[in-house]
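Colleague: Structure here, sequence nowhere to be found:
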């Protein structure tokens, strides 16, 4: 399978923040921004794999600045690292005041996607390689983030086993 540069997976989406997308403070719902992040990251992962992809993990979603009603929000994503069937995708969201033109990074995130075949089973993806200094930085630190994700996933599975599907009052709590 041929290797591909990070830049080949770049996906960008700009949206206008309208009143139904905002909370009582007049800022974009975090969940709405997370939906934009997942959407654009999935496009980047699918563009890299050229196969269907599923979200395996969303981590390090850091909300750095509010996105206000009337602003535009631009979400950019690209594949930073691959491992067999999975891809790490870096996502950056930028808020822009349409009137003043002032822009600010409002969110950064890392997501992981798995490519799947027609039967829904994990499928190999091409390796990715960085070209710019920033891409090289992200690529070099990706294996450590992958280790942390594996540790967190193990803990999540333990929590799921501990708490199960019953509500607390059904467990005698």
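Modeller: Here it is on my side, so go on. Quantities reported herein were computed from a predicted structural model and do not represent experimental measurements.

Colleague: CA only for contacts and neighbour counts going forward, please
Modeller: Noted.

Colleague: I'd assumed residue 56 was in contact with residue 114.
Modeller: Yes: under the criterion of CA atoms under 8 Å, residue 114 makes contact with residue 56 at 6.3 Å.

Colleague: ok, now which ones touch residue 97?
Modeller: 70-72, 103 (CA atoms under 8 Å, 6 or more residues apart in numbering).

Colleague: The structure to be compared is supplied as follows:
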């Protein structure tokens, strides 16, 4: 693609972020496991840092494309969220998050969730032309994750088209006004 000519390339590790949290009683749902909304907030925070590191500009969350809960996170376990940029467009970036749990008493670790989000780098006075760097995976995991970017990107474009049409039909008047 001609749009990728002369673009800077960065390795996935340059955008890598690791955040760790302890699941506290105030973080729990009625099942006594981490409330999903808390995890979503932590994921968005972690992923936003990866996007900013990669673009070195102002970024905003465009979408949370997938969040797959694989294992509950009980009280007193730790939650380690590892994120990095896994694909890029011209001004958009896909960020992958791997969420690992750890039983702090036994040391047992497990994959608790995975997530993909899309961020957009915004124009600003200091950055009037936004073109994010190309991403280069180096580890086996990064290569696997990044290899699926094109398919996920195509799916996002189809979803966006559907959502735009859907939004045109959805009523936003208050039910009490009808």
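Modeller: That came through, no problem. Everything numeric here is computed off the predicted structure, so don't read it as measured data.

Colleague: Let me see the TM-score of these two.
Modeller: Overlay of the two chains. TM-score (TM-score structural alignment, normalised by the length of the first structure): 0.92; 171 aligned residues with a CA RMSD of 1.7 Å.

Colleague: Show the contacting residues for residue 96 of the second structure.
Modeller: The contact partners of residue 96 of the second structure, taken as CA under 8 Å, 6+ apart, are 47, 83-86, 114-117, 145.

Colleague: Also residue 15 of the first structure?
Modeller: Taking CA under 8 Å, 6+ apart as the test, what residue 15 of the first structure contacts is 72-74.

Colleague: Could you check how far the alignment partner in the second structure of it is from residue 159 of the second structure?
Modeller: Counting by TM-score structural alignment, residue 15 of the first structure lines up with residue 21 in the second structure. Using CA to CA, to the nearest Å, residue 21 of the second structure is found at 32 Å from residue 159 of the second structure.

Colleague: any idea which residue sits dead centre in the first structure?
Modeller: Residue closest to the average C-alpha location in the first structure (CA atoms, centre = their mean): residue 111, at 3.4 Å.

Colleague: residue in the second structure matching that residue?
Modeller: Residue 111 of the first structure maps onto residue 117 in the second structure, by TM-score structural alignment.

Colleague: I'd guess that match is in a helix, am I close?
Modeller: No: read with DSSP: H, G, I helix; E, B strand; the rest coil, residue 117 of the second structure is strand and lies in no helix.

Colleague: returning to that earlier point: could you export the contacts of residue 96 of the second structure to TSV, including columns for distance to residue 7 of the second structure?
Modeller: As requested, the contacts of residue 96 of the second structure are exported to TSV (distance: CA to CA, whole Å):
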residue	distance to residue 7 of the second structure
47	22
83	23
84	19
85	16
86	16
114	29
115	27
116	24
117	23
145	22
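
Colleague: Sort out for me which of those are in strands.
Modeller: Counting by DSSP state E, the contacts of residue 96 of the second structure place 83-86, 114-117 in strands.

Colleague: all helices of the second structure, in order?
Modeller: 36-55, 140-147, 149-169 (DSSP state H).

Colleague: Comparing the ones you listed, which comes out most buried?
Modeller: Comparing the helices of the second structure on average neighbours per residue, with mean count of other CA atoms under 10 Å, the densest one is helix 36-55 at a mean of 21.

Colleague: so the residue nearest to the centre of the first structure sits right up against residue 54, yeah?
Modeller: No: here residue 111 of the first structure does not reach residue 54: they are 10.6 Å apart, not a contact under CA under 8 Å.

Colleague: what do these two both touch?
Modeller: Common neighbours of residue 111 of the first structure and residue 54 (CA under 8 Å, 6+ apart) do not exist.

Colleague: coming back round to it: looking at the contacts of residue 97 of the first structure, which are in strands?
Modeller: Judged by DSSP E, the subset of the contacts of residue 97 of the first structure located in strands is 72, 103.

Colleague: and in the second structure, which of the contacts of residue 97 of the first structure remain?
Modeller: Among these, the contacts conserved in the second structure (both residues aligned by TM-score structural alignment, their matches' CA atoms under 8 Å) are 70-72, 103.

Colleague: one step back: residue 60 is in contact with the match of residue 111 of the first structure, correct?
Modeller: No: with contact defined as CA under 8 Å, residue 117 of the second structure and residue 60 do not form a contacting pair (10.6 Å).

Colleague: Residue 62 of the first structure matches what in the second structure?
Modeller: For residue 62 of the first structure, the aligned residue in the second structure is residue 68 (criterion: TM-score structural alignment).
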